[in-house]
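*Asks:* here you go, sequence then predicted model.
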Amino acid sequence: MLHLRISVPSDLTDEVAAMLTPDPAVSSVAVIRGASVKPEGDLVLADVAREGANEIIDQLRDMGLQDEGSASIDPVRTWLSRSGYEAEKRTPGSSADAVVWADVTHRAYEESELNWTYLSFMTLATLIAGIAIVLDSQILVIGAMVLGPEFVPIAALGLAMVRQRYALLALASRTLLVGFLVAIAITTLAALAGRALGWVTTEDVIGRRPQTDFIYSPDKWSFIVAVIAAAAGVLSLTSAKIGGLSGVFISVTTIPAAGNVALGLAFSVGSAVWDSTLQLVLNILGMTLAGWATLAFQQKVWSRLSERRAQLVQRLRRKE
């Protein structure tokens, strides 16, 4: 169940309420006249089955609400309502499977923004990855994977292609490129400092590292794991269940590969740079393709469910 809080100009209030009230996915509607100061107007509150949210959001957008008012959408974790239960039963699909495209797209834009927080996490994760490689520590590799913020921008590439959001495609691409370049550059400087101090040697980069050699050994499994992990990650991002994201973070080696690129650059080890770059590209490519395919499938499924819901709404209105 989702809660809609809509600030609407008074001249649109009746139209919004008339659209929401008969909808079978809506379990409750409340109108508070004169409650909105900015924009000046009224406040409309509604509880909506998650499965039916996309069509309602589209109708609000068609009314021009985004230009004259505003709407916020919040998940309702716990609720007691017979009408809410019946609304979810009437609406085709499952709430756990439902994709609220406005929510997914907003999150993709927000977490794909290139800012100091993103660059800081990228750099810190890559630095930890570099230390993990020098120490041949799987635990530190996992820590670097979890800390890295790159998954959502990668998933945003697939979302941008499916939803034809080319501004998002450009934003996510720039964020990924700049983020990896900055993180690798700073980690390279740190590796050079470690080399000058004698803390890191060439043997640490080219020597045998049985615990972390998978980072610079790209093969078919690197691509396959990236595809599977990204599909699971996208499902977690688009559904009401987010538990799968931690598994995604520790399944792909984008951040560790970037750390090894930095070490290779610092010690002029061409094989480390090349193999790790190939590993990085394979992971990003696999995750992007998997994200695109998963989202395209979800869009296809939910477009059919939307058609069924539209038919249900028409039948209910004919009965009235």
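*Replies:* Structure received.

*Asks:* when you work out contacts or count neighbours from here on, use the C-alpha atoms and nothing else.
*Replies:* Fine.

*Asks:* chain center to the helix or strand where residue 316 lies, what's the gap?
*Replies:* For residue 316, the element it lies in under DSSP states H and E is helix 270-319. Counting by Cα atoms, centre = their mean, to the nearest Å, helix 270-319 is centred 11 Å from the centre of its parent chain.

*Asks:* in terms of secondary structure, what does that helix contact?
*Replies:* Here helix 270-319 touches helix 151-163, helix 220-238, helix 254-266, going by 3 or more Cα pairs under 8 Å, 6 or more residues apart in numbering; DSSP states H and E.

*Asks:* comparison target, given below:
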Amino acid sequence: MSSLKVSIIGASGYVGGELLRLLLDHPEVEIQQVTSSSHLGEYVYQQHPNLRKRTSLKFSDPNQVTPCDVLFLAMPHGESQRKINQYAQTAPKIIDLSADFRLRDASLYTQYYGETHQAPEWLGRFVYGLPELHREEMRQASYISGVGCNATAANLALYPLVKAGVLDLSLPIIVDVKVGSSEGGATPNAGSHHPERSSVVRTFSSYGHRHTAEVIQELGLKAVHLTMTSVDLVRGALAAAHAFTLPDVTEKDLWKIYRQWSESEPFIRLVKDRRGVHRVPEPKILAGSNYVDVGFDFDPQSRRVVALAAIDNLMKGAAGSAVQAMNLMCGFEETTGLTFSGLHPI
């Protein structure tokens, strides 16, 4: 059987680099083109030095992409929606890693992104790109969106509890997300300058972060609030979701919910031990991995549950989920090319 021909538009950033790393080792895929306007003609490894001796590909012109089987779009937010009709002529299947097609409601997009969507007729054609929530839809899909890394951590922290119906949704849910610097992308700014970014614990969005919209949409929650804090970490995100259970919910019930869910999912790992350094989810050991480590703690007196989820923001929060989605979309084994378990120590 011939290999699936894939191309990546916008491959010079961190997410594009992760896509390349994963797809180069994917047994069913041949990378046809990778594009970058700002690094046109350069070897890929000049921007992604970890790929030296792995590929001799050069960045090509994004305006000269030839037809392929699957097209990955890894451009800044706002660009895909302006050219989606053109890209749809290039490939029958598209995975867009930007925020452009994550939200189904154009008014919700305007509320959280502060501008009118340029292709609202396309919003309903994309499946939201988190396989744990939309696996069966992806098997039939032609267009799949990306996911917000913070939203992914929040959604996977809360999803099993929301699905099981054990939360008191009359009370607000607060999600505190700690994030690494790679979330800001490869283009530097004043806040990412090393003397300013190093050693920080800086809350940069107390409320109203854009990724909140994805949690509202995917979990159907009305009273959910995300707070984002930068920490001295390059890769990784840790969500701690604070919620309250309904009366009569026990810790045993929560154990059952999490165990059943984690056992049914290839990339969800339940981390809740009584002792040891690694008794709770920790993003550090997930670097380069598509795994999600989840856990919880429960105060039966107050009915407060703290649900935890740790991810690599560039992997499960971006490129890893996209390749997992491609596997489902194209009929491959879901875990193909994604079984790297992370490093320890690191």
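*Replies:* Cool, got the structure. Worth saying up front: this structure is predicted, and the values here are computed from it rather than measured.

*Asks:* so after superposing, what's the score?
*Replies:* After superposition, the two chains reach a TM-score (TM-score structural alignment, normalised by the length of the first structure) of 0.27; 146 aligned residues with a Cα RMSD of 6.6 Å.

*Asks:* now the helix holding residue 316 of the first structure and helix 220-238, what's the angle there?
*Replies:* 30 degrees (axes from the mean of the first three to the mean of the last three Cα atoms, to 10 degrees).

*Asks:* ok, back up a step: want to throw the helices and strands packed on helix 270-319 of the first structure into a markdown table with mean neighbour count and distance to residue 130 of the first structure?
*Replies:* Below are those laid out as a markdown table (neighbours: other Cα atoms under 10 Å; distance: least, Cα to Cα, whole Å):
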| stretch | mean neighbour count | distance to residue 130 of the first structure |
| --- | --- | --- |
| helix 151-163 | 23 | 19 |
| helix 220-238 | 21 | 19 |
| helix 254-266 | 29 | 5 |
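
*Asks:* want to throw those helices into JSON lines with distance to residue 178 of the first structure?
*Replies:* Output for those, formatted as JSON lines (distance: least, Cα to Cα, whole Å):
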{"stretch": "helix 151-163", "distance to residue 178 of the first structure": "12"}
{"stretch": "helix 220-238", "distance to residue 178 of the first structure": "21"}
{"stretch": "helix 254-266", "distance to residue 178 of the first structure": "13"}
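
*Asks:* residue 126 of the first structure is nearest to which of those?
*Replies:* Among these, the nearest to residue 126 of the first structure by Cα to Cα is helix 254-266 (5.0 Å).

*Asks:* next, the angle helix 270-319 makes with that closest one.
*Replies:* 150 degrees.

*Asks:* pull the distance from helix 254-266 of the first structure to the chain's centre.
*Replies:* 25 Å.

*Asks:* from the contact counts, what lies against that helix?
*Replies:* helix 116-135, helix 138-147, helix 166-197, helix 270-319.

*Asks:* quick one: closest of the ones you listed to residue 83 of the first structure.
*Replies:* Going by Cα to Cα, the one of those nearest residue 83 of the first structure is helix 270-319, 15.9 Å.

*Asks:* between that closest one and helix 166-197, how many degrees?
*Replies:* Using the same axes, to 10 degrees: helix 270-319 of the first structure against helix 166-197 is 150 degrees.

*Asks:* the inter-axis angle of helix 270-319 of the first structure versus helix 151-163?
*Replies:* Here helix 270-319 of the first structure runs at an angle of 50 degrees relative to helix 151-163 (the same axes, to 10 degrees).

*Asks:* give me the number of residues near residue 194 of the first structure?
*Replies:* Using other Cα atoms under 10 Å, the number of residues around residue 194 of the first structure comes to 14.
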